[in-house]
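Novice: from the sequence below, what's the structure:
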Amino acid sequence: MTDVEDNGNLDDNESIYNFNDTENLKVNADIENSKNMEKIKGENRVIIDFNNTESESDNYDYDSYEEDDNINHENINDKDVSIGMKLLETKVKHGLTDTAFNSVLSNIGLSISLYKLQKKLHQSVSLSPIRIDTCKNSCIAFTGDYHLLRECPLCFESRFDSNNKPVNITNFFSLIERLKIQFSDSKRAKEFLYRYEYTTTISNDNGNYDDIYDGKLYKKLVERGLFANPTDIALSLSLDGFQIFKHKTNDYWVILFINNNLSPEIRVKKENLLITMVIPGPNAPKDMSTFLQPIINELQVLEEGILCFNGYTQQQFLLKAYVTHCTGDIPAISKCLNLVGHNAYKGCRFCNLLGTCHIKNHHIYFPLNKQHGNLVLRTHEEAEDTINQLLMETDKSKKESIIKNTGIKGANLLFKLKGIEFPWSFPTDIMHLYFENIALLMYLHWSGGFFKDNKYNKNSYNLTKKELEYIGKLMKESQTCLPLEFGRALRDISKYHTGFKAVEWRNWIELFSVPLLKDIFIDKHINGWINYVKAVKLSLKYVISNDDLQEIKCSLITFYNYYENEYFKQDQERLSACRICFHYLLHISENIEYSGPCWAYWQFPMERLCGMLIPMVYSKLRPYTSLSNNLTLLDQLNHLQYTKEGKSIISNSECQKKWTLKQVYGAVEDYDEEFYWPSCDYILNEKESKALQKFYSNKNIELHGIKYGRLLTRDGHTISSEWIKRNKPNSRNNYSIQIRYRENEADDSKIENL
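Specialist: The predicted model follows:
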């Protein structure tokens, strides 16, 4: 094996490889890396035999079908393959059945079947998942110390059925294989240089928080010797649970990686999200570390480096990747860190605040009391010491005492990774905190539904039923005025607040809460809430300055003090108001300081992904098999563009659309915008021509032309004109123009609403 230098590239003088022979370079890299993959597979005790999984007709064994010998690939039209691949992507994303898809292919006259398309795709992109046996009830995965067990140690269900086949499986999608394929593409390999280019540009060292690389955590890792090469990859791990059926009987969990070496503009596009594992139901995992085991094994290999071919430099190099952040809601982070969670006396993962037990419901809550200025932050070393104590302690009562006093239940695999620094590698997700937790709880306070004992729901901040209905009515009436850019249309908050999505709560906080509450609340309540709104708006900025950071910190502290004084009131009967989510507000500024702006680690990409996965499950009998097979196809389709054969397939389907002048007009000098249909011949009237002559200081204005109904902006937004404005009651107006008239100024022209 050729020695690999520290800079991540082989020395041309010492290398035995011919760098002009790119095909041999790729083969050599594959040979070297096959040993690493065999190590991973051996350690995980898994079987790569996905094609033999028992399933419905949507699962294919590409190596055993008799049809293979009868397929004459020379007779398959390349154009048909290209079109078929695009249709296959549509089938996977929208859950089209096999029968329906084959009918579509037949109806449009394509000389190719679904099976042949899948076979062709598998030949072009040889990505297949690694199969791992799991407990029937999803308690554990049979990895690591459990790999030889024949029954679950927690629920005692058998690992195998009567035919000695696994009762339940999960599939692990390799990061190494996908990164190798992507790096082999010249354009993609250049895109991976974003981290290096960003961190070596002097203009970015301005004290602002633009990305995770501006945080203290990344800079600390660099000081340790990580990210020494331009090609080193920074990864974020994200995990969350979701329900695939409306009746909520199957609790699936997704483990996802985000490649932070991609620029923010493309980082979380759906084709760039790296799904690594979907853990099947019916229940949530009880021992998450057993599912993380194969992922950690592969990440440790990536930390040491694998030989890889760089399509941009046309050289081999040592590819390294490090996980720096892990994101999720509080239960998800507690699972992967092996913490007790929010119902522990030490429930905060950032500090050692001691919780208080409610005398009636026996839940733990987190008022600051006298600890306000004495919050001692946790450290990585402290957590490791606690874990070592738990591993060495044999007395059960003493072990329980350690767990109670620290909130840590035992070892977690993430601490084995070089890029993990507790607690700052696990920042707070503001999507759950700001929008799905705090916003809902505050609304419950205002509507008088927070406390179980109704006598505590009568306060000066309460809104009457009439006031709530009036607010909901105004929100509903403003639906048509909210542009699509702000997300889904508003709903009546008085009726549908329990079903509000995060983006709806965001719009409520940012756009509507203060204007609708300012004339109802007394000064101290509206001013208290304004501090929260101010902090939320600043936290949502893509670039956060040091001044913004201090403002966020001060605003959240002020809001928290107001909340404790007015909602908790130092009354033990109202202790349930002190949920841990309110305490986490006090750590937001520290999260930004260590990990950069909040958008870099919020859970919106994960929530969107979960929504994309649900349509892929169209088999109610074997939902996980259906989902897993479609994920495999989607992964292959996403990587098709990075392979030589895949590029050939894609290029055959690319053709430039040609529009007539009546449909699209974009030949306006110095402008990127385009005019779009509908259109008609038009003659300017006298008033319009005079207005244009005055505006352009030109009397030679052409009166004859074409009038268009839409304008496509440079950022891809479509603006419709008054001419084609829809008058439907649910039509939303995406754009509007504010015009201010000076007094006594003549109105020379009519300004049409956009």
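Novice: all contacts plus neighbour counts: C-alpha atoms, from now on.
Specialist: Fine.
Novice: which residue ranges of this structure form strands?
Specialist: Along the chain, the segments classed as strands by DSSP state E run 130-134, 168-172, 233-243, 251-259, 274-279, 306-310, 315-319, 321-327, 356-357, 364-365, 664-665, 674-683, 704-712, 718-720.
Novice: packing partners for the last one?
Specialist: Contact analysis of strand 718-720 by 3 or more Cα pairs under 8 Å, 6 or more residues apart in numbering; DSSP states H and E lists strand 704-712 as its packing neighbours.
Novice: another sequence for comparison is provided below:
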Amino acid sequence: MPGHTTGKVVCSCCQKLVTSRTEYNHRKRKLLNTDSLAGDEQEDLRVPTNGQRVKVPWRLPELRVVPTNHNIPGSRPPSHRTASDSCNPERDLQEGSAIDVDHMDVDAPGVEVPGAAHTEPTYIPVRYHATVEDEEEEEEEGEDDEDVGVEDAEAAASVWEELAESLIRETQLSKDDLSEEDKAYLRVFALRVNNHMSGNLFGQLPFVFPEAALASWKTIVYDCCINSCCCYVGPHVEAQQCLYCKEPRYNTSGQPRQRFVYIPIIPRLQAFFSNQRMSQTMQYRATEHVHDPDKVQDVFDSEVYRSLLGKKVTINGKTLSHSFFNDKRDVALGLSTDGFAPFRRRKKTTWPLILFNYNLPPDIRFHIQHILSLGIIPGPKKPVDFDSFLWPAVQELLRLERGVHTYDRCSDEFWMLRAYLILVFGDIPAVSLMMRMKGHNGLCPCRTCNILGVRVPNSRKTTHYVPLSRDQLPRPPDGTNPTYDPSDLPIRTQAELLAQAREVEDAPSAAAAERLAKAYGVKGVPLLSVLSSLNFPYSFPYDFMHLLWENVVKNLMLFWTGDYKKLDEGSEEYEIDSKVWEAIGKASEAAGSTIPYAFTSARPPNVATDKTSWTADSRSFWALYMEPVLLQGRFKRPKYYHHFIKLVKLLNLCLQFEITKAEVEEIRVGFIEWVKEYERFYYQDDPQRLSACPLTIHALLHVADSIVKAGPVWASWARRFPYASMNRYILNHARLQQVKLMYDMQQILSLKAPPRSSVGTNVPGYTTLALLPPHRESIPFDSIDKGTFDKIVGTLCTRFESSPAHVKVVLNSATFQEWSKVQILGGGDLIRTAAVDRRSEDSREASFVRYELLIDRNARFPNRPVILQKETFFGHLQKIYHLTLPKEPLGRVRRPSAQLPPPSVPTPITVLLAVIRAYPTTERHSTLDIHYHTSSGNLDVIDMTTLGCLVARFRVAENSTKWAVIDRSGSLARALYVEPDAAPGEIAEEED
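Specialist: I've put the predicted structure just below:
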């Protein structure tokens, strides 16, 4: 924040003599006024078209004389109006003289879109007319501040808007309205985006393919500091140099030295509702999600969301007429950011800004095509004024709180589109910037509670640590040494936090402001506080990915290898011998071949030697599934292992797709006990070991409350950022997704063949799976080895209660086909047979499976009745057989499983059988649902309906004969998301 000078200036807001720093705060606070933020900016929506140039402002002007509904200027039947003339304001004005054109900005900046190659860019009529009725701007001083219903759709729609609505309805286009030239251009543009094609290469395509329709897109930019200190908007809009680093805004040629690309929110939200299928999908919040007060299943079960229901929207102290989420189409949003280094040297950082659309179902919510990228703060340094980069987004979010006039394709009606930001998350430094918190440099470093931090005695470091135990710490100057009950921490409130922020900003001097900021941990009023949908601090949960995988788990590994901040073991013995750690690393690296891609996209790295390949995804898999196996028996004293297993159990609870209130309490108590034990082992009440108590350990005490307040951790977990490496890619990707939605061209512009489920073989009676090639047809049954054939006969005898002799006779006339792959539909696994798995030495095993059999509990007692009991087995899938049996009946059908076809089997009979080499489990983990096997067992032939899912396995040590089996479908199941290429009902892509 500026204010490095000691002189005073006359404030342009209060006309008083104040410091330059105070004048800046006053000016910024004035600009935070809603009328300034949510002005009448113009729509900037670019869509390919063959239409003519049309320029449409955000808001149409008022009418001087209101015509009757029967005499709307320019109205005529839809069949007589074309897309090119339906949005021609000049023609419409000529047809009816009742409109005053003095205030109609027909020359306002338009919406530029690509046309044919080497031609002038064309413009398209904006079919989602974004209108915000803001009559408060016209109120005279002294009028009642209560909103009079302007936000209501009926009150907001003037006759002129009715005309606009009719035009929008008439010009609604689909892929059938696009020419082949348009589609050809869009396919080439999709090729560029999907393959990260460089601009130079893309520019050469017209010369390689001269017949193709190619064009370029203009970007939407704001000037920003060369060091990314600030964006030149709001209070910085007139600045000629950065107020923080003093670098000039422009170069010697008068051009901005760096720019920030921003992609508007409103047009893309409107595009969701212009697509009939997506408009229906967007109603998940209101029509599909069912709130259970005893469970937390989604953000819509959180206290943050539920506290908004029925509450009036307030903007700038004015209460509006509508309530939060009173329309089933109202949209809930989450904002996330994370500073990352796009290059290997990791010296330069960039900060992507993305929005999550919570109205979409959880299984597709985090797919890249549904994430709204707002842009990237370019770097190379951390922003100083993060609010300035959020300024354009907050402008739109305020307009969305009021309402934007929008057409809903699904209901064929206009309504006021409203969207509310309810969650903000990211790593701790990123959220500290958005909340304007001091973070670990403040005396109160936690954004959730007022716990006081302490420094390492006699150290120059400014970092504050937050241990619970403080008995051995030096007494502060006031002689008090507060103690904290982890079950009753001093939680911050919104009123307190914002009052402290205002006190900091109103401090008489920069030095006084810095003292207050350090004491409170708050640097000023955050821009996001103007959004009444946000709750400080509960709308800002700790991001589970960064908190656990990038901090807690990573730091534990550093403790065990003796690499944590130059601390020795102290009075404990938690370090693992270097040779043992090397052996763990080799076993971890070797496990990659037998862990399917579906479990983790990257192969587990060698933990002893590889320090750069780790991602949050790979570290989470390693911690939850591999570490409990590979660390067992490796510590000198088992208490450290048991302490870690307690953490894994808590993490598994947190990662459940739904969490009961009883489990939330278990998480609360569990983390309190775990943190206390952690301090005994690693902090040891030693003031010189305070660095073992960073904010990330303390934050675990807030996880349970965060689940209750903000929803399950997976809902605010930025697990995978969407290719956030280049401004150009983010911008082009957003444009491409908007075109896909508006013209319903998701499949055409995917540049892929139709989903492979359409070419897979679906077998009658087996609706949950599809068979995939390669396969062999008409296999002679006598070509099957005798052992397998006898197992097939036995399986059919059991299923149809027939004799072996009868079954063999029928099989003489049966048709055998052999398949190599099976896809479990509905987002399930792609499973291969062992023969396919062995074709490539570097492939990853995807043939070890879980399956179920009904076992006769009285099999050893021939005279007792049959009592079938379901049991789970693991094994290696060897063969998949598709049998077509002749019309001759085999006998009465037995139903060994509720999943098998019903007794009324059609003729000819179709049966799918899986041949599996069983691997009996010999033991299981004492605490977790992890099983072990040592050797193979018998051959089982099962009906394919009893095939469960893929499982992973790996050796517990290099060259060991003992294998650990990881079954994600058991109690270790966690919230996972189907990748876009493996959406429900489609065939998953294979990865090696």
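Novice: ok so, going back, would you turn the strands of the first structure into TSV with mean neighbour count and distance to residue 454 of the first structure?
Specialist: Conversion of the strands of the first structure to TSV gives the following (neighbours: other Cα atoms under 10 Å; distance: least, Cα to Cα, whole Å):
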stretch	mean neighbour count	distance to residue 454 of the first structure
strand 130-134	23	46
strand 168-172	23	47
strand 233-243	21	33
strand 251-259	21	34
strand 274-279	22	41
strand 306-310	26	62
strand 315-319	24	61
strand 321-327	24	37
strand 356-357	20	21
strand 364-365	24	20
strand 664-665	18	62
strand 674-683	16	58
strand 704-712	17	54
strand 718-720	18	50
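Novice: in TSV: these, plus distance to residue 107 of the first structure.
Specialist: Output for those, formatted as TSV (distance: least, Cα to Cα, whole Å):
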stretch	distance to residue 107 of the first structure
strand 130-134	36
strand 168-172	35
strand 233-243	35
strand 251-259	37
strand 274-279	34
strand 306-310	42
strand 315-319	46
strand 321-327	46
strand 356-357	67
strand 364-365	63
strand 664-665	30
strand 674-683	30
strand 704-712	34
strand 718-720	33
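Novice: which of these sits closest to residue 110 of the first structure?
Specialist: strand 664-665 (30.3 Å; Cα to Cα).
Novice: residue 536 of the second structure matches what in the first structure?
Specialist: Under the alignment by TM-score structural alignment, residue 536 of the second structure pairs with residue 422 in the first structure.
Novice: counting neighbours, what do you get for its match?
Specialist: 21 (other Cα atoms under 10 Å).
Novice: what residues are up against the residue lying closest to it once chain neighbours are set aside?
Specialist: Distances taken as Cα to Cα, 6 or more residues apart in numbering put residue 380 closest to residue 422 of the first structure, at 4.6 Å, once the chain neighbours are dropped. Neighbouring residues of residue 380 of the first structure by Cα atoms under 8 Å, 6 or more residues apart in numbering: 421-423.
Novice: what does residue 291 of the first structure give?
Specialist: 140-141, 143, 279.
Novice: what does it align to in the second structure?
Specialist: Under TM-score structural alignment, residue 291 of the first structure pairs with residue 389 in the second structure.
Novice: about what we covered before: could you export the contacts of residue 291 of the first structure as JSON lines, including distance to residue 169 of the first structure?
Specialist: JSON lines is the format used below for these (distance: Cα to Cα, whole Å):
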{"residue": "140", "distance to residue 169 of the first structure": "11"}
{"residue": "141", "distance to residue 169 of the first structure": "8"}
{"residue": "143", "distance to residue 169 of the first structure": "12"}
{"residue": "279", "distance to residue 169 of the first structure": "8"}
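Novice: between the residues you listed, which sits nearest residue 554 of the first structure?
Specialist: Looking across those and measuring by Cα to Cα, the closest to residue 554 of the first structure is residue 279, at 40.9 Å.
Novice: quick check: closest non-adjacent residue to the equivalent of the closest one over in the second structure.
Specialist: The equivalent of residue 279 of the first structure in the second structure is residue 377 (alignment by TM-score structural alignment). Spatially, and ignoring its direct neighbours in sequence, residue 377 of the second structure is nearest to residue 351 (4.9 Å; Cα to Cα, 6+ apart).
Novice: the one you found touches residue 342, doesn't it?
Specialist: No. Contact criterion Cα atoms under 8 Å: residue 351 of the second structure and residue 342 do not qualify, at 10.0 Å.
Novice: distance of residue 412 of the second structure relative to residue 70 of the second structure?
Specialist: Residue 412 of the second structure is 21 Å from residue 70 of the second structure, where distance means Cα to Cα, to the nearest Å.
Novice: one more: residue 528 of the second structure?
Specialist: 46 Å.
Novice: who has more neighbours out of those two?
Specialist: Neighbours were counted for residue 528 of the second structure and for residue 70 using other Cα under 10 Å; residue 528 has more, 23 against 7.
Novice: residues contacting that one?
Specialist: Here residue 528 of the second structure is in contact with 387, 394, 434-435, 534 (Cα under 8 Å, 6+ apart).
Novice: ditto for residue 88 of the first structure
Specialist: Residue 88 of the first structure neighbours (Cα under 8 Å, 6+ apart): 114, 117.
Novice: now with 10 Å, please.
Specialist: Applying Cα atoms under 10 Å, 6 or more residues apart in numbering, one finds that residue 88 of the first structure lies in contact with 82, 94, 96, 101, 105, 114, 117-118, 121, 633-634, 637.
Novice: let's have these in JSON lines, adding distance to residue 684 of the first structure.
Specialist: Output for the contacts of residue 88 of the first structure, formatted as JSON lines (distance: Cα to Cα, whole Å):
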{"residue": "82", "distance to residue 684 of the first structure": "47"}
{"residue": "94", "distance to residue 684 of the first structure": "47"}
{"residue": "96", "distance to residue 684 of the first structure": "50"}
{"residue": "101", "distance to residue 684 of the first structure": "50"}
{"residue": "105", "distance to residue 684 of the first structure": "49"}
{"residue": "114", "distance to residue 684 of the first structure": "55"}
{"residue": "117", "distance to residue 684 of the first structure": "55"}
{"residue": "118", "distance to residue 684 of the first structure": "57"}
{"residue": "121", "distance to residue 684 of the first structure": "55"}
{"residue": "633", "distance to residue 684 of the first structure": "55"}
{"residue": "634", "distance to residue 684 of the first structure": "52"}
{"residue": "637", "distance to residue 684 of the first structure": "51"}
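Novice: of those residues, closest to residue 529 of the first structure?
Specialist: Nearest member of the contacts of residue 88 of the first structure to residue 529 of the first structure, counting by Cα to Cα, is residue 94, at 41.8 Å.
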